[in-house]
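Quick one: sequence plus predicted model below, questions after.
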Amino acid sequence: MTLYPIESGNFKLDGGAMFGVVPKSIWNRTNPADANNMIDMAARCLLIEDGNRLILIDTGMGNKQSEKFFGYYYMWGDHNLDRSLKEAGFHRDDITDVFMTHLHFDHCGGSIQWNNDRTGYEPAFKNAAFWTNKDHWEWAVKPNAREKASFLPENILPMEESGQLNFIDNTGKSYLESSELGFGILFVDGHTDKQMIPHISYKGKKLVFAADLLPTTGHIPLPYVMGYDTRPLLTLDEKMTFLNTAVDHDYYIFLEHDAHHEICTLRHTEKGVRLKDTYTFEELFK
């Protein structure tokens, strides 16, 4: 098995929304805001090469939305999905599986693209199976008012229409080892229903793709919960369990949204779990 970090593009989000009830005077120390109160965000994906399988975890925002849409997110930097795949030695047509932690637009938008004459949409990975779970799919296609702006039909429905959609069976389980994909999956419900957190054994380490359970290193303290989370009190419980497990089992946490840190480890302190070390992917796995 070989892993490759895939940078699909950087953007900005409102710092207050990203930190919920935590005052700006506190979160601004770790995630400094610009004049518009926006903080730096990444859309960092992960590619798993395992035998004849190429599994891409999340796909970023994509590029099919309008200029007005992207204007809300202050895109910055020169990362994009195709360039990052090329740097790893691959093309999107090589991808055999696309695993989506959840179906918010910044995690799955790159899965779907315009068709050639821009009259409709088609999968951006024509040879790939798309993986979600049935509970989250139903949650996304019949969205609540709070999340409706994050579940865009053009990002989601073409997966089913193409016949490439697949469901992971998570009936009654909070964690399972996926025989289909070859890694463990933790199911969490605080941010959105049945978000999936991959746990990958790699080179003697346990690498956990944190998605929106832990967006950045600035979100490590327990009360630092996003305003976007649909069940923030549940996030508190899920996050407490995850953080303690991460310390006790020496997890290396792959940060999807932290624009300035790729991987971190954690430690127990008198104040609770806190940041231990940060690493680039290259220096950790060189």
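Sure, I can see it. Residues are numbered from 1 along each chain as shown.

Please count neighbours and contacts with C-alpha atoms only from this point.
Will do.

now the strands: where do they sit in the stretch 1-150 of the chain?
Taking DSSP state E, counting those that start in this stretch as the test, the strands found in the stretch 1-150 of the chain are 2-14, 38-50, 53-57, 97-99, 112-114, 121-123, 129-132.

Out of those, which is the most enclosed?
Comparing those on average neighbours per residue, with mean count of other C-alpha atoms under 10 Å, the densest one is strand 97-99 at a mean of 24.

other SSEs contacting it?
In terms of contacts (3 or more C-alpha pairs under 8 Å, 6 or more residues apart in numbering; DSSP states H and E), strand 97-99 is packed against strand 53-57, strand 129-132.

Make sure T245 is indeed in a helix.
Yes. According to DSSP: H, G, I helix; E, B strand; the rest coil, the state of T245 is that of a helix.

Return the residues in contact with D94.
D94 makes contacts with 54, 127, as judged by C-alpha atoms under 8 Å, 6 or more residues apart in numbering.

Please repeat the previous calculation with a cut-off of 10 Å.
Listed by C-alpha atoms under 10 Å, 6 or more residues apart in numbering, the contact set of D94 reads 52-55, 85, 125-128.

Just name the closest of these to R231, please.
Using C-alpha to C-alpha, the shortest approach to R231 within the contacts of D94 belongs to I55, at 29.7 Å.

Comparison target below:
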Amino acid sequence: MKLYPIQAGHFKLDGGAMFGVVPKPLWQRTNPADANNMIDIAARCLLIEDGDRLILIDTGMGNKQSKKFYSYYHLWGNDTIDKSLSNFGFHRDDITDVFMTHLHFDHCGGSVEWNSDKTILQPAFKNAYFWSNAEHWKWATEPNRRERASFLKENIEPMEKSGQLKFAILPENNIVNQSELGFGIFFANGHTDKQMIPMIHYNDTTICFMADLLPTAGHLPIPYVMGYDTRPLLTLDEKEQFLNMAADHNFYLFLEHDAHNEIITVKHTEKGVRLNNTFSCKELFNL
């Protein structure tokens, strides 16, 4: 197995929204804001090369939305999925599976694109299956008023119409389940219903793709929960459970949204689980 970080772009989000009730003097120590209170955010995806399979976890915002839409998110940098895949010798048509942790637009928008004359929305990975799960799919296609602006029909419906959509098996008695793709999944419900956190066995350790359970290293303290979470009290419990497990077993936490820290490990301290070490993908994945 080989792992590759795939950069789908960078944007900015309001720091207050990203840290909920946490006061700015605390969160800006790790995530400094600009004059408009915006902080740097990455869309760092992960490519798994495992035998004949090339599995891409999440796809960023994509490029099919309007200029007005993107103006809200202050895009910066020149990274794209295509450039990043090409850097490692791959093309989007090589991808066999696209695994979406959840269907918010900044995680699945790149899964769908316009055709050449912008008349039809179509899968952006024509040879891939698209993976979600049945409960989250229902949650996203019948959205609550809180998340309606994050679940965009143009990102979701074309995947189902294509016939390329598949659902991961949901666990019966616990929140961790082995997927058909060869890695474990931790199911978390605080941010959105049935968000999936991949747990990948790699070189005698575990790489965890943290998605929105732990957006940045600055979110490590348990109370540091995003204002975007639908069930923040549940997020507190899920973070505590997962981070204690990560500290106990020395998991490597792959940070999708941290623009400046790629992978971290955590440790137990008197104040709870805190940062232990930081790693680049290049050194950890031997790239």
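Noted; the coordinates are in hand. These figures come from a predicted structure and were not determined experimentally.

now what about the TM-score between them?
Here the TM-score of the superposed chains, computed with TM-score structural alignment, normalised by the length of structure 1 as the reference length, equals 0.99; 285 aligned residues with a C-alpha RMSD of 0.7 Å.

quick one: the helix or strand harbouring P198 of structure 2 to structure 1 mean distance?
Secondary-structure element containing P198 of structure 2, defined by DSSP states H and E: strand 195-202. Compared with structure 1 after the fit, strand 195-202 of structure 2 shows a mean deviation of 0.4 Å (mean C-alpha distance after the TM-score superposition for structure 1).

in structure 1, what residues pair with that strand?
Mapping strand 195-202 of structure 2 onto structure 1 (TM-score structural alignment) gives residues 195-202.

Pull out the buried residues from that stretch.
Neighbour-count burial for stretch 195-202 of structure 1, counted by 16 or more other C-alpha atoms under 10 Å, picks out 195-200.

So H249 of structure 2 sits against C208, correct?
No. Shown here, H249 of structure 2 and C208 do not form a contact pair, counting by C-alpha atoms under 10 Å, at 11.7 Å.

For the two, indicate the residue with more neighbours.
C208 (22 against 14; other C-alpha atoms under 10 Å).

what residues are up against the residue nearest to that one when sequence neighbours are not counted?
With sequence-adjacent residues excluded and distances taken as C-alpha to C-alpha, 6 or more residues apart in numbering, C208 of structure 2 is closest to M199, at 4.5 Å. Contacts for M199 of structure 2 (C-alpha under 10 Å, 6+ apart) come out as 176-179, 182-186, 205-210, 251-254.

likewise R92 of structure 1?
Taking C-alpha under 10 Å, 6+ apart as the definition of contact, the neighbours of R92 of structure 1 are 54, 56, 81-82, 85-86, 124-128.

SS state for the residue nearest to the spatial centre of structure 1?
Nearest to the mean C-alpha position of structure 1, counting by C-alpha atoms, centre = their mean, stands A211 at 3.4 Å. Three states are possible here, and by three-state DSSP the one that applies to A211 of structure 1 is coil.

Tell me where structure 1 has helices.
With DSSP state H, the ranges of helices along structure 1 come out as 15-19, 24-27, 67-71, 81-88, 105-108, 134-141, 153-161, 232-248, 281-285.

Show me which of the contacts of R92 of structure 1 are buried.
54, 56, 81, 85, 124-126, 128.

How much space separates H74 of structure 2 from M38 of structure 2?
For H74 of structure 2, the distance to M38 of structure 2 (C-alpha to C-alpha, to the nearest Å) stands at 9 Å.

list residues touching both of these two?
11-13.

Now do the contacts for the nearest residue to N244 of structure 1 once chain neighbours are set aside.
What sits nearest to N244 of structure 1 in space, not counting adjacent residues and going by C-alpha to C-alpha, 6+ apart, is V273, at 6.9 Å. In this structure, V273 of structure 1 makes contact with 220-222, 240, 243-244, 246-247, 266-267, judged by C-alpha under 10 Å, 6+ apart.

Of those residues, which ones are shared with structure 2?
Under the criterion both residues aligned by TM-score structural alignment, their matches' C-alpha atoms under 10 Å, the contacts of V273 of structure 1 that remain in contact after alignment to structure 2 are 220-222, 240, 243-244, 246-247, 266-267.

want to throw these into CSV with neighbour count and distance to L233 of structure 1?
Putting the kept ones among the contacts of V273 of structure 1 into CSV (neighbours: other C-alpha atoms under 10 Å; distance: C-alpha to C-alpha, whole Å) gives the following:
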residue, neighbour count, distance to L233 of structure 1
I220, 20, 15
P221, 16, 14
L222, 17, 11
M240, 18, 11
L243, 24, 15
N244, 16, 17
A246, 20, 20
V247, 18, 22
L266, 23, 22
R267, 16, 23
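
Reformat the contacts of R92 of structure 1 as a markdown table; add distance to P215 of structure 1.
Conversion of the contacts of R92 of structure 1 to a markdown table gives the following (distance: C-alpha to C-alpha, whole Å):
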| residue | distance to P215 of structure 1 |
| --- | --- |
| L54 | 25 |
| L56 | 19 |
| L81 | 19 |
| D82 | 23 |
| L85 | 23 |
| K86 | 26 |
| A124 | 25 |
| F125 | 26 |
| K126 | 29 |
| N127 | 30 |
| A128 | 27 |
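
From the residues you listed, pick the one nearest H260 of structure 1.
For H260 of structure 1, the closest of those turns out to be L81, at 17.9 Å, with distances computed as C-alpha to C-alpha.

Pull the contacting residues for the closest one.
Per C-alpha under 10 Å, 6+ apart, neighbours of L81 of structure 1: 6-9, 43-45, 59-63, 87, 91-92, 110.

again, only using 7 Å
6-8 (C-alpha atoms under 7 Å, 6 or more residues apart in numbering).

from those residues, which is closest to S150 of structure 1?
Checking the contacts of L81 of structure 1 against S150 of structure 1 with C-alpha to C-alpha, the nearest one is S8 at 17.9 Å.

Of all the strands of the stretch 1-150 of structure 1, which one is nearest Y228 of structure 1?
strand 2-14 (10.8 Å).

so how far is that closest one off the chain centroid?
For strand 2-14 of structure 1, the gap between its own C-alpha mean and the chain's C-alpha mean amounts to 9 Å (C-alpha atoms, centre = their mean, to the nearest Å).

do stretch 187-198 of structure 2 as well
Stretch 187-198 of structure 2 has its average C-alpha position 11 Å from the chain's average C-alpha position, going by C-alpha atoms, centre = their mean.

how long is it from one end to the other?
9 Å.

what does stretch 186-193 of structure 2 give?
First-to-last residue span, stretch 186-193 of structure 2, C-alpha to C-alpha: 12 Å.

Please apply the same query to stretch 182-195 of structure 1.
Across its full length, stretch 182-195 of structure 1 reaches 18 Å end to end, with C-alpha to C-alpha as the criterion.
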